[in-house]
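Got a sequence here, can you model it:
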Amino acid sequence: MKIANGMEFVNDDRVIGKWENIGWISGINSFSVTDLNDKSGEYNILYFLPNGEPYWIFEGWTKGVILINYGGDDPILSYRYDLRDIDGKQYLFFRLDDKTEVFVKADSEHYTKATLGNHDNIDLPFVSDKKLIGAWDSVAFVSETEDFSPENKYDDLFLKSMKILPDGDLIQTYMDSEWHDKWTKGYILNLHRTTAAKYQITEINGTEYLFMEWKMGNYIYGGMKPDYYVFKRKI
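All right, here's what the predicted structure looks like:
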């Protein structure tokens, strides 16, 4: 069976399941699990699905190799992994270009894309919010709401705009597509990803800005806290 990059899939039962990051070390040959650097935040959780099945940025795996694509026209990259049993625990050493991310095995579940990751309850009753209704254009993407400054310019934002309709429907316009989703007071409900993103509207220097949690792959599959898209009301 072929996977990404035309590689032949070779099974490795030991790696199937969920792995949690515990830190990283310099270099790509060490098997140390002590004196690790604090977690980098790049990869908090890894899932290995049966048969090398891909998910999120992970284009699949075969014995000893993880395939990653960071999006767009970027190539699919191959990285080595090694396994070791140390003091009764299973560890995975994920070899990047100049460092090794270290993981400990959390479970050996046979996950599928439908069952893994963080998902929210989106079965929420509709409650109107007159302040939200209207058209909003994206102006920024930030890690924390306090990082936003109206003076800063952000180019090539993936999510371009949102149109909030009075009946609880909304249209999100991306670079290459439109998504039709739902909203209720306090939340943007992503039907595709099964997430409920909190929003808040803040006035800065007399201008209204909408801050929305960005709950995509990093949140769903990577175990990371969400970043924020910032929108300005379209006049």
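
all contacts plus neighbour counts: C-alpha atoms, from now on.
OK.

From the geometric centre of this protein, which residue sits farthest away?
In terms of distance from the mean C-alpha position of the chain, Gly206 ranks first, at 33.2 Å (CA atoms, centre = their mean).

wait, what's in contact with that one?
Residues near Gly206 by CA atoms under 8 Å, 6 or more residues apart in numbering: none.

The protein: helices as residue ranges?
For the chain, the helices defined by DSSP state H occupy 217-220.

My guess is Phe126 contacts Ile188. True?
No - counting by CA atoms under 8 Å, Phe126 does not reach Ile188; the two are 11.1 Å apart.

Compare neighbour counts for those two and give me the winner.
Taking neighbours as other CA atoms under 10 Å, Phe126 and Ile188 compare with Ile188 leading, 23 against 14.

And that one, how far from Leu159?
Noted for Ile188: a distance of 14 Å to Leu159, by CA to CA, to the nearest Å.

cool, Lys130 as well?
Using CA to CA, Lys130 is found at 23 Å from Leu159.

These two: who's more crowded?
Higher neighbour count among Lys130 and Leu159: Leu159, with 21 against 11, using other CA under 10 Å.

For that one, which non-adjacent residue is closest in space?
The shortest distance from Leu159 to any non-neighbouring residue, by CA to CA, 6 or more residues apart in numbering, is to Tyr174 (4.4 Å).

and this one, so I can compare the two:
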Amino acid sequence: MSKLRNKWPFLVIFIIILCIALVYVFRQTDKTDYPFVNDPNVIGIWSTIDTIKTIGDFNPSKYSDNNIFPSISFNFLYNGEILLSKSGGSMKKTNWYRWTNGILIHEGSKTASHYVLKQYLNKMYMLIENKNGDYSLRNKTPDYKVLVKQ
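Sure thing, here's the model as predicted:
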């Protein structure tokens, strides 16, 4: 019995590592090897303002009650690179994100989030698929983040 008692921490660690490996192997990923194609309308700084369930729920005059997320700003550069700022911090280059016409690509999670641009009362909005863990690990349909161009 004492031999088993000494080995159980290793067994627990083994099971945790096995579960993590299985999640990684069976997670949902997207095609991410898209070539860069410029979209001049996207160049610039965009900030998150809302989360919506579907594109049809977009209403720029009324925000949803789903606004529980950190304030994130993206600076889309001409070469497909992205600078990122969280909660009003300084813009920093990120190797995780890049973009091409119609798609925001996250290299770490291997997701390709499609976006749609909409103009309303002289403001440009980006509705972008929110492909987070619910999408990649639980196979759920992504909701949308709403960003406004600064």
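
where's the residue farthest from the centre of structure 1 relative to Lys232 of structure 1, distance?
Gly206 of structure 1 sits 12 Å away from Lys232 of structure 1, going by CA to CA.

Please apply the same query to Val102 of structure 1.
41 Å.

what does Tyr81 of structure 1 give?
As for Tyr81 of structure 1, its distance to Lys232 of structure 1 is 44 Å (criterion: CA to CA).

quick revisit: how about the residue farthest from the centre of structure 1, what's its match in structure 2?
Under the alignment by TM-score structural alignment, Gly206 of structure 1 pairs with Asn122 in structure 2.

same question, Thr115 of structure 1
Matched by TM-score structural alignment, Thr115 of structure 1 corresponds to Val25 in structure 2.

And the strands in structure 2, which stretches?
Using DSSP state E, the strands of structure 2 run over residues 44-52, 72-76, 81-86, 92-100, 103-106, 111-120, 123-130, 143-149.

Could you say which one of the ones you listed comes nearest to Asp65 of structure 2?
In terms of CA to CA, the element of the strands of structure 2 nearest to Asp65 of structure 2 is strand 44-52, at 8.3 Å.

same for the closest one, what does it pack against?
Under the contact definition 3 or more CA pairs under 8 Å, 6 or more residues apart in numbering; DSSP states H and E, strand 44-52 of structure 2 sits against strand 72-76, strand 143-149.

Looking at those, which is nearest to Tyr135 of structure 2?
Checking those against Tyr135 of structure 2 by CA to CA gives strand 143-149 as the closest, at 9.1 Å.

Would you mind giving the residues in structure 1 matched to the closest one?
Under TM-score structural alignment, the match for strand 143-149 of structure 2 is residues 227-233.

and that stretch, how far from structure 2 on average?
Compared with structure 2 after the fit, stretch 227-233 of structure 1 shows a mean deviation of 0.6 Å (mean CA distance after the TM-score superposition for structure 1).

Pull the residues that contact that stretch.
By CA under 8 Å, 6+ apart, the surrounding residues in contact with stretch 227-233 of structure 1 are 134-145, 148, 161, 207-215.

By neighbour count, sort out the buried ones in the residues you listed.
Buried residues within these, counting neighbours by 16 or more other CA atoms under 10 Å: 135-142, 145, 148, 161, 208-215.

show me what contacts Ile49 of structure 2?
Tyr63, Asn67, Ser71, Lys145, Val146, Leu147, Val148.

Could you do Asn38 of structure 2 as well?
Tyr78, Asn79, Gly80, Thr100, Asn101.

which non-adjacent residue is nearest the first one?
To tie it back to what came earlier, the one meant is Tyr78 of structure 2. Of all residues not flanking Tyr78 of structure 2 in the chain, Ile43 sits nearest, at 6.3 Å (CA to CA, 6+ apart).

any idea what the one you found aligns with in structure 1?
In structure 1, the residue matched to Ile43 of structure 2 (TM-score structural alignment) is Ile133.

One more: Leu77 of structure 2?
Per TM-score structural alignment, Leu77 of structure 2 is aligned with Leu165.

Return the residues in contact with the closest residue to its match other than its chain neighbours.
Closest residue to Leu165 of structure 1 apart from its sequence neighbours, by CA to CA, 6+ apart: Ile133 at 5.9 Å. Applying CA under 8 Å, 6+ apart to Ile133 of structure 1 gives the contacts Lys163, Ile164, Leu165, Pro166.

Touching, the third one and Gly134? I think so.
It stands for Leu165 of structure 1. Yes - with contact defined as CA under 8 Å, Leu165 of structure 1 reaches Gly134; the gap is 6.6 Å.

what about the alignment partner in structure 1 of Ile103 of structure 2, how many residues close to it?
In structure 1, the residue equivalent to Ile103 of structure 2 is Tyr187, according to TM-score structural alignment. When neighbours are counted by other CA under 10 Å, Tyr187 of structure 1 registers 20.

Please verify my assumption that Asp134 of structure 2 contacts Lys140.
Yes - Asp134 of structure 2 is within contact range of Lys140, at 5.6 Å (criterion: CA under 8 Å).

Show the contacting residues for His106 of structure 2.
Per CA under 8 Å, 6+ apart, neighbours of His106 of structure 2: Thr32, Trp96, Tyr97, Arg98, Ala112.
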